[in-house]
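In: Any chance you can model this:
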Amino acid sequence: MDNQTLQKRVEAISLESFGRPFRHQATFNSRLRTTGGRYRLADHNLDFNPRMAELPEFDQIIKHELVHYHLHLTHRGYQHRDADFKALLKAVGGSRYAPRLEGNRRSIKRWRYECSSGHIIERQRRFDTRRYRCGRCGGRLTLLNPQEN
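Out: Okay, here's the model as predicted:
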């Protein structure tokens, strides 16, 4: 899907679901990673994540951004926490959250320590074993190999 097809799709969904025209630009923005789309307050344009364009929930993502768009232009509560936003989103059938993409998850590095009594301690941050002791028994700690989750 290219930007012209996206523009036509957004305009069609706007007329169909909201009964109002979409008069600004809708484009793909490849810098978006975890979000499905973005409504820009300054120029009223919409950006969409191109990796989510092939998902079956993409129309719901478009509706979500159009809810921001139409509420902001009518001077009503357009933020996620506002009652106007929640009510209109539910009425048009938009998605509240963007779906998770496969491969978007990074593995977390964990540092494993073992105390002299055999307790295993896992931490996300490395620390100096000369300064700290085991919280259970007070034994000395030694660093084991970091584990990838």
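In: When you work out contacts or count neighbours from here on, use the C-alpha atoms and nothing else.
Out: Will do.
In: other SSEs contacting whichever helix in the chain runs longest?
Out: Longest helix in the chain, counting residues (DSSP state H): helix 58-73. Counting by 3 or more C-alpha pairs under 8 Å, 6 or more residues apart in numbering; DSSP states H and E, the packing neighbours recorded for helix 58-73 are helix 3-13, strand 37-39, helix 83-92.
In: just the ones you listed: most buried one?
Out: When you average the neighbours per residue for each of the helices and strands packed on helix 58-73 (mean count of other C-alpha atoms under 10 Å), strand 37-39 leads with a mean of 22.
In: Packing partners of the next helix or strand after it?
Out: Toward the C-terminal end, the helix or strand that comes next after strand 37-39 (DSSP states H and E) is strand 46-48. Here strand 46-48 touches strand 26-28, strand 37-39, going by 3+ C-alpha pairs under 8 Å, 6+ apart.
In: Distance to residue 125 added to the ones you listed, as a markdown table?
Out: Formatted as a markdown table, the entries for the helices and strands packed on strand 46-48 read as follows, by distance: least, C-alpha to C-alpha, whole Å:
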| stretch | distance to residue 125 |
| --- | --- |
| strand 26-28 | 37 |
| strand 37-39 | 33 |
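In: this one next, for a side-by-side:
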Amino acid sequence: MNQTELQVLVEKVSREWFGKPFLHKAEFNNRLRTTGGRYLLSSHNIELNQKHYEEFGEQELIDIIKHELCHYHLHIEGKGYKHRDSDFRMLLQKVDAPRFCKPLKSIKRRKIVAQYLYECSKCNQRYTRKRKVDTAKYVCGKCSGKLLNIN
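Out: Modelled structure (predicted):
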């Protein structure tokens, strides 16, 4: 799918599901990695992740377009367009748009590995941390005992 086909698709989805025209620009943005799309407040344009279309097909892309069009139409109308707003959630339900897109399989996700293990000298409570803790400055959260590094 190229940019002009995407523009036509977004305009079609807007007319069919919202009954309103989409008057701005829709385009693929290859720099998007963790999201399916985004609505730009300043320009009213919509950017979509082409990898979602390639991995999951046209229906997933249409679902992402519906989600972004909810932001678009509510923002233009001056209503609550953010994820936490009730106007946004009601419109998502009305047009059957997902709140989140499917995670891409092609993106490698880093696992968070705890590198440091600490134990309280009084109550033996264990703490795992990614970063080093200054044991002279911090104490156990349960009993205020001294922390010992067990590595």
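In: follow-up on the earlier one: of the helices and strands packed on helix 58-73 of structure 1, which approaches residue 141 of structure 1 most closely?
Out: Evaluated over these, closeness to residue 141 of structure 1 peaks at strand 37-39, with 46.6 Å, by C-alpha to C-alpha.
In: Contacts for the closest one, please.
Out: Applying C-alpha atoms under 8 Å, 6 or more residues apart in numbering, the set of residues contacting strand 37-39 of structure 1 from outside is 45-49, 61-62, 65, 68-69.
In: which one of the residues you listed is nearest residue 138 of structure 1?
Out: If you rank those by distance to residue 138 of structure 1 using C-alpha to C-alpha, residue 49 comes first, at 50.2 Å.
In: my guess is that closest one meets residue 58, correct?
Out: No - applying C-alpha atoms under 8 Å as the test, residue 49 of structure 1 and residue 58 come out as separate, 9.6 Å apart.
In: would you say residue 54 of structure 1 is within a helix?
Out: No - when classified by DSSP: H, G, I helix; E, B strand; the rest coil, residue 54 of structure 1 is found to be coil rather than part of a helix.
In: Please, which helix or strand holds the most centrally placed residue in structure 2?
Out: Taking C-alpha atoms, centre = their mean, the centroid of structure 2 lies closest to residue 35, which sits 5.1 Å from it. If you go by DSSP H and E, residue 35 of structure 2 is not part of any helix or strand.
In: circling back to that earlier point, what range in structure 2 does the longest helix of structure 1 sit on?
Out: Under TM-score structural alignment, the match for helix 58-73 of structure 1 in structure 2 covers residues 61-76.
In: hang on, the earlier thing: what angle do the longest helix of structure 1 and helix 3-13 make?
Out: Interaxial angle of helix 58-73 of structure 1 relative to helix 3-13 (axes from the mean of the first three to the mean of the last three C-alpha atoms, to 10 degrees): 70 degrees.
In: Give the buried residues for helix 58-73 of structure 1.
Out: Of the residues in helix 58-73 of structure 1, 58-72 count as buried by neighbour count, 16 or more other C-alpha atoms under 10 Å.
In: what's the answer for stretch 36-48 of structure 1, then?
Out: Residues of stretch 36-48 of structure 1 classed as buried: 36-39, 44-48 (neighbour count, 16+ other C-alpha under 10 Å).
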